[in-house]
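Enquirer: Sharing a model prediction with you, sequence too.
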Amino acid sequence: MPKPVVGESARRRRRPTKNGVVLSEGLIVRTALRMLREHGPAGLTVRRLGIALGADPSTLYRYFRGVDDLTLAIGDMLVGQAMAGWSGGGDWRAGLRDLGLRIHAAYLEHPQAAVLTASRISGKSHEIAADEAILGLLRGAGFPDREAVGVYHTFIDMTLAFAALDAATLALPAEAREADEEIWRATYARLPRATHPNIAAVAPLLVARMNDSAYPAALEMLLDSAASRLTRPRPAPRTARGGGRDRPDKGV
């Protein structure tokens, strides 16, 4: 059974570790991020983390229930990095674009951590603050609640999906990544028009674009679609007959 997690003030180590630092959640998460960058997910263990911090590995269980709980905290820290300095004021579209690009960039800055955390839901403070801010932008722009949730859902899933995809590419060994990138030039660009007329017609464009992330373009498509839904005319509520008075039908 995992050990109970107590409050930050109660569990803070009073004496410095062997490395001369005082343990905290933030320090542990930052150290874990560094270990992921240097050794990948397989290198992140409680034992190795304890060694890196100069602390007994069992001490970490006073801060996190285990490696999975630490993983969720890592994902939440990435969202917090994306949110730092973001105001979200003004135009909803500009605010959403800026936040999406910030989240995508924060995950790509730590590709090993992104692969590990992009598919997770932490329920922690930074994640909740981001969700509240996104929904606030959309509802403040005039999206009905159902559509606001739909745009939010699409936006956040698309952003994290691209973050995971692009981070997985960056996490590849350099040789493998360079070999994949070269395929567009070495294979696709040389396919004959007689057998592959469509690929041959656009081969230079494929070579120029396909090694770059499609996220910015996909984000603009999503924003265009959302904007069109916001401005389209909405039918007036229908009324039901009977009972001596009009009664609005339930919304869709």
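Expert: Done, it's in.

Enquirer: switch to C-alpha atoms for all contacts and neighbour counts from now on
Expert: Fine.

Enquirer: Could you report the neighbour count for Ala194?
Expert: Neighbourhood size, Ala194 [other Cα atoms under 10 Å]: 8.

Enquirer: What's the end-to-end length of stretch 116-125?
Expert: For stretch 116-125, the first-to-last residue distance is 19 Å (Cα to Cα, to the nearest Å).

Enquirer: could you show me where the strands are in the stretch 151-252 of the chain, in order?
Expert: Remark: strands assigned in the stretch 151-252 of the chain by DSSP state E, counting those that start in this stretch are 239-240, 247-248.

Enquirer: Name the SS class of the closest residue to Pro216 other than its chain neighbours, please.
Expert: In this structure, Pro216 finds its nearest non-sequential neighbour in Leu101, 7.4 Å apart by Cα to Cα, 6 or more residues apart in numbering. Assigned by DSSP: H, G, I helix; E, B strand; the rest coil, the conformation of Leu101 is helix.

Enquirer: this is the other structure I want to compare:
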Amino acid sequence: MQGRVPVERRRRRPTKTGTVLTEELIVDCALRLAGEHGPDALSVRRLGAALGCDPSALYRYFHDTDDLLLAVADRIIGETMDGFAPEGDWLAGLRAMAHRVYAGYSRHPRIAAMAAYRVTRRAHEFRAVETGVGLMLRGGFDKATAVRHYAAFIDTVLGHAALDAAHLALAPERRGADTRAWTDAYQSLPADTHPQLAAVREELPLMAHSSFETALELFLEALEARAAAQ
């Protein structure tokens, strides 16, 4: 089932604890539960228990848990884009937008990987795409190129955001083991079997750090060069 729940189905009724259910309240609860327990917490049973209501009451606001996930994803986009109105240099605007998106998903590492690849078709996403495509058009690209470049830009940013958020969400011992691999396991590889890695052995610990900033600057430099070549 697709689309939003009709307004007439979203009548406000108090829960057992006297709280009046709203879409915003449900999304607040879903974000909190997902932050504490991961995306598996987004079940009507858990949400109903947390909100003090019959789980079936949630269907007056969302068709199913996937519909709720899209609302949660759109809330993250809304937090990310709040107050953002880039003016002037289009590249500076894209850089600022990228940092906002990355930071926004980093604040919700337990849900970021699931939320980052969905198309919410809701108000906050509409505004974000409007802003991003507008920045590409401001760079002088034709309409088709602006859309293609924006898609590549936001996928790059979201990919790094989801990857780094997933790493943050790992249990500390697993995250630590991954980080230590570059100073332990990789350092012991012999030069006769791995000559290229041996040649850069001292620099390999850099692999433990996020490549988001490097990827972003490479992408923006490429965009600038393409814009100048038009």
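Expert: Received, thanks. Remember, predicted model here, so these are calculated numbers, not experimental data.

Enquirer: Map the residue nearest to Pro216 of structure 1 onto structure 2.
Expert: In structure 2, the residue paired with Leu101 of structure 1 is His99, using TM-score structural alignment.

Enquirer: now the residue nearest to Pro216 of structure 1: how far from Ile28 of structure 1?
Expert: To Ile28 of structure 1, Leu101 of structure 1 is 27 Å away according to Cα to Cα.

Enquirer: Neighbour count: the two, which is higher?
Expert: Counted by other Cα under 10 Å, Leu101 of structure 1 and Ile28 do not tie: Ile28 has more neighbours, with 21 against 16.

Enquirer: if we can go back for a sec, what I need now is the strands of the stretch 151-252 of structure 1 written out in CSV, including mean neighbour count and distance to Ile128 of structure 1 for each item.
Expert: Below are those laid out as CSV (neighbours: other Cα atoms under 10 Å; distance: least, Cα to Cα, whole Å):
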stretch, mean neighbour count, distance to Ile128 of structure 1
strand 239-240, 12, 39
strand 247-248, 12, 35
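
Enquirer: how about those strands, which one is nearest Pro41 of structure 1?
Expert: strand 247-248 (55.4 Å; Cα to Cα).

Enquirer: helices or strands up against that closest one?
Expert: Where contact means 3 or more Cα pairs under 8 Å, 6 or more residues apart in numbering; DSSP states H and E, strand 247-248 of structure 1 is packed against strand 239-240.

Enquirer: okay, the strand it packs on sits on what stretch of structure 2?
Expert: Under TM-score structural alignment, strand 239-240 of structure 1 corresponds to no residues of structure 2.

Enquirer: quick one: the longest helix along structure 2 to structure 1 mean distance?
Expert: In structure 2, taking DSSP state H as the definition, the longest helix is helix 143-168. On superposition with structure 1, the mean distance recorded for helix 143-168 of structure 2 (mean Cα distance after the TM-score superposition for structure 1) is 1.3 Å.

Enquirer: next one: that helix to chain centre, how far?
Expert: Computed by Cα atoms, centre = their mean, to the nearest Å, the separation of helix 143-168 of structure 2 from the middle of its chain amounts to 9 Å.

Enquirer: which part of structure 1 lines up with it?
Expert: Mapping helix 143-168 of structure 2 onto structure 1 (TM-score structural alignment) gives residues 145-170.

Enquirer: List the buried residues in that stretch.
Expert: In terms of neighbour count (16 or more other Cα atoms under 10 Å), stretch 145-170 of structure 1 has its buried residues at 147-149, 151-152, 155-156, 158-170.

Enquirer: How about stretch 63-73 of structure 1?
Expert: Residues of stretch 63-73 of structure 1 classed as buried: 63-64, 70-73 (neighbour count, 16+ other Cα under 10 Å).

Enquirer: likewise stretch 120-127 of structure 2?
Expert: Going by 16+ other Cα under 10 Å, stretch 120-127 of structure 2 has these buried residues: 120, 122, 124-125.

Enquirer: Which part of structure 1 matches that stretch?
Expert: Aligning stretch 120-127 of structure 2 against structure 1 (TM-score structural alignment) gives residues 122-129.

Enquirer: tell me which element the residue lying closest to Leu42 of structure 2 once chain neighbours are set aside falls in.
Expert: The shortest distance from Leu42 of structure 2 to any non-neighbouring residue, by Cα to Cα, 6+ apart, is to Ala30 (6.2 Å). Assigned by DSSP states H and E, Ala30 of structure 2 belongs to helix 23-37.

Enquirer: residue range for that helix in structure 1?
Expert: Mapped onto structure 1 using TM-score structural alignment, helix 23-37 of structure 2 spans residues 25-39.

Enquirer: picking that back up, so which of the buried residues of stretch 63-73 of structure 1 belong to helices?
Expert: Taking DSSP H, the ones among the buried residues of stretch 63-73 of structure 1 that sit in helices are 70-73.

Enquirer: which residues does the closest residue to Ala168 of structure 1 other than its chain neighbours contact?
Expert: Counting by Cα to Cα, 6+ apart, Val115 is the residue found nearest to Ala168 of structure 1 once chain neighbours are left out, at 6.0 Å. Contacts of Val115 of structure 1 were listed using Cα atoms under 8 Å, 6 or more residues apart in numbering, and they are 164-165, 167-168.

Enquirer: Give me the neighbour count for the counterpart of Pro109 of structure 2 in structure 1.
Expert: Counting by TM-score structural alignment, Pro109 of structure 2 lines up with Pro111 in structure 1. Neighbours of Pro111 of structure 1 under the rule other Cα under 10 Å: 27.
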